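[1] Can you look at this prediction? I've put the sequence above it.
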Amino acid sequence: MRNIVARLCMSEDGIVERPEQWLSDPQPALGELVTGAGTVLLGRKTFERYAGTLTGLEHTRNLVIGSRPVVARPGTEMLLGDTRRVLAALKSVPGDDLHVIGSLSLVRSLLRWRLIDEVSLLIHPIAAGRGMLLDRRPLRLISMCARDGGVLEANYRVRYAATAVPSTALVSAGRWGGTRSRDRVASTARPAVRTHA
């Protein structure tokens, strides 16, 4: 089974939207997202914005996801049908990992559908100021390395929340390995430090 890996550029203040608006020369940074990818997943808007200029896309298999057709280019295929089912089926086929380049809307949908396995961020030492953020709460850092120009590459594994459990079930492990049930947890606030006279 193959993984789906989201690869995004991010500013130091957490913005992952439209790096061409906050990077002075976005092409090398965007080209690095494609490096090493055999199959690239792109949303329609991202494909139309970068297909002609992004270095490396001409050497990959490009799968474009969208409801409207795109201008055909060599190595490009349009995925039709129910996106969630098509990508779930693609994951189950043996082969190289699938890399989602940019395409923030697609990344958010894939996270909601629990289809993304890893997220790779190229974090640039630039404050974008405004734009969309990526919710990093479900991400667990697995590696980080410094690159040229002060850029950090951070790789995360996605941790999906478990399904809900009834409120009377055991909900957490105690500090020393015991268990507690919800109805035995104190419901009133207590001071963190007690003072004794």
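    Everything's here; your move.

[2] going forward, measure contacts between C-alpha atoms and count neighbours the same way
    Will do.

[3] burial of the closest residue to V171 other than its chain neighbours, as a residue count?
    Excluding its sequence neighbours, the residue lying closest to V171 (C-alpha to C-alpha, 6 or more residues apart in numbering) is S181, at 6.0 Å. S181 is flanked by 14 other residues according to other C-alpha atoms under 10 Å.

[4] hang on, isn't S181 packed against L170?
    Yes - using C-alpha atoms under 8 Å, S181 is in contact with L170, at 4.5 Å.

[5] P94 contacts N3, doesn't it?
    No - counting by C-alpha under 8 Å, P94 sits too far from N3 to count as a contact (9.8 Å).

[6] When these two are compared, which one has more neighbours?
    Set P94 next to N3 and count neighbours by other C-alpha under 10 Å: N3 wins out with 18 against 10.

[7] Could I get the full set of strands for this structure?
    Secondary structure of the chain (DSSP state E): strands located at 4-11, 39-43, 61-65, 76-79, 98-101, 118-124, 139-146, 152-158, 170-173, 179-181.

[8] for K45, what are its contacts?
    S103 (C-alpha atoms under 8 Å, 6 or more residues apart in numbering).

[9] Oops, could you answer that again for G38 instead?
    Shown in contact with G38 (C-alpha under 8 Å, 6+ apart): H59, T60, R61, D96, D97, L98, H99.

[10] what about it, distance to L23?
    As for G38, its distance to L23 is 26 Å (criterion: C-alpha to C-alpha, to the nearest Å).

[11] same question, A127
    Taking C-alpha to C-alpha, one finds A127 at 10 Å from L23.

[12] okay, now the one to match up with it:
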Amino acid sequence: MRRIVAQMFISLDGVVEAPDQWHFPYFNDEMGRAVGGTLSAADTYLIGRKTYDSFAGAWPARELAGEEDAPMAKTLGDTRKIVVSRQPLEFTWRNSELLRGDLVAAVTALKNEPGGTIGMSGSVSVVRQLLAAGLLDELHLLVHPIVVGKGMKLFADGEQPVPLTLNKSETFTTGVLNLFYSPADLAPEGTYEDAKKAL
């Protein structure tokens, strides 16, 4: 079965919205390798419509411009892109298609197709739904040392707890934490009485 790996830029207060307004001061070679590695490891991208619109509005022009980010832009363009949207879309970016039918059923079928890793970037609502359905295999969080103070958070208030296992972590020289999580089968249990033993 294919694996789905989502990578997201996130602030210390959990904000994932509009990273273009707070993320770039922390982008260095270490983060470039982390982001590029996740993107290049995927042969399919699964993305929401808003993320797709943002990517399609920028990366094709960057590829044509032929500057330093052109190789990454070409990789994105050459890769199969499946867009989650409730509306029909007209695609102008090559290798783009619409996910048909119910999200959980369609992604389950996609995971059962032959192929390699399915990558995700952004697409907060899709990530939430796939986590809740048990379809997301890895969540890579690039935690930036900044409190944004406003904007959509990765996990909304009122949602069910999502237990995760930390598989790997690294710290960049900018203070960004690169955290690799996978879903945990069960949330840990314990009480204050248990915690007192460690005091």
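    Structure received. The shown structure was predicted, so the numbers you read here are calculated from the model rather than taken from an experiment.

[13] Could you quantify their similarity as a TM-score?
    After superposition, the two chains reach a TM-score (TM-score structural alignment, normalised by the length of the first structure) of 0.72; 167 aligned residues with a C-alpha RMSD of 3.0 Å.

[14] still on that earlier bit, where do the contact lists of P94 and N3 of the first structure overlap?
    With C-alpha under 8 Å, 6+ apart as the test, P94 of the first structure and N3 reach no residue in common.

[15] Neighbours of the residue nearest to M1 of the second structure when sequence neighbours are not counted, how many?
    Nearest residue to M1 of the second structure, sequence neighbours excluded (C-alpha to C-alpha, 6+ apart): N112, at 5.2 Å. Neighbour count for N112 of the second structure, taken as other C-alpha under 10 Å: 12.

[16] right, and L134 of the first structure touches D13 too?
    No - counting by C-alpha under 8 Å, L134 of the first structure does not reach D13; the two are 10.8 Å apart.

[17] The first structure: which residue goes with the residue nearest to M1 of the second structure?
    Alignment note (TM-score structural alignment): N112 of the second structure maps to S92 of the first structure.

[18] Ok, G149 of the second structure next?
    Looks like G149 of the second structure aligns to G129 there (TM-score structural alignment).

[19] Pretty sure that match sits against E12.
    No - in this structure G129 of the first structure lies outside contact range of E12 using C-alpha under 8 Å: 9.5 Å.

[20] ok, those two, which is more surrounded?
    A count of neighbours by other C-alpha under 10 Å puts E12 above the other of G129 of the first structure and E12, at 16 against 11.

[21] how near is the more buried one to A37 of the first structure?
    To A37 of the first structure, E12 of the first structure is 25 Å away according to C-alpha to C-alpha.

[22] try A162 of the first structure
    30 Å.

[23] Compare these two and say which is more crowded by neighbours.
    A37 (20 against 6).

[24] contacting residues around that one?
    A37 of the first structure makes contact with T60, D97, L98, H99, according to C-alpha under 8 Å, 6+ apart.

[25] Tell me the residue in the second structure aligned with it.
    So A37 of the first structure corresponds to A42, using TM-score structural alignment.

[26] and the spatially closest residue to I15 of the first structure that is not a sequence neighbour, how many neighbours?
    Excluding the flanking residues, the one nearest I15 of the first structure by C-alpha to C-alpha, 6+ apart is L133, at 4.8 Å. As a burial measure, L133 of the first structure scores 14 neighbours (other C-alpha under 10 Å).

[27] For L133 of the first structure, give its distance to S11 of the first structure.
    Distance from L133 of the first structure to S11 of the first structure, by C-alpha to C-alpha: 10 Å.

[28] With V5 of the first structure instead?
    19 Å.

[29] again, but for Q27 of the first structure
    15 Å.

[30] more crowded one of those two?
    Ranked by neighbour count (other C-alpha under 10 Å), Q27 of the first structure and S11 place S11 first, with 24 against 15.

[31] which residues touch the more buried one?
    I123, H124, P125, I126, A127, A128.

[32] so what corresponds to T179 of the first structure in the second structure?
    That one, T179 of the first structure, aligns with nothing by TM-score structural alignment.

[33] again with V71 of the first structure
    By TM-score structural alignment, V71 of the first structure lines up with E90.

[34] same question, D82 of the first structure
    Using TM-score structural alignment as the criterion, D82 of the first structure maps onto D102 of the second structure.

[35] what's the spacing between its match and L130 of the second structure?
    12 Å.

[36] Please apply the same query to E30 of the second structure.
    Applying C-alpha to C-alpha to E30 of the second structure and L130 of the second structure gives a distance of 28 Å.

[37] before we move on, what about T79 of the second structure?
    21 Å.

[38] before we move on, what about Y45 of the second structure?
    Distance from Y45 of the second structure to L130 of the second structure, by C-alpha to C-alpha: 14 Å.

[39] Adding distance to V86 of the first structure, write the strands of the first structure out as a markdown table.
    Output for those, formatted as a markdown table (distance: least, C-alpha to C-alpha, whole Å):
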| stretch | distance to V86 of the first structure |
| --- | --- |
| strand 4-11 | 13 |
| strand 39-43 | 12 |
| strand 61-65 | 10 |
| strand 76-79 | 8 |
| strand 98-101 | 13 |
| strand 118-124 | 19 |
| strand 139-146 | 24 |
| strand 152-158 | 20 |
| strand 170-173 | 35 |
| strand 179-181 | 41 |
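
[40] so which of those strands comes closest to G31 of the first structure?
    strand 98-101 (9.7 Å; C-alpha to C-alpha).
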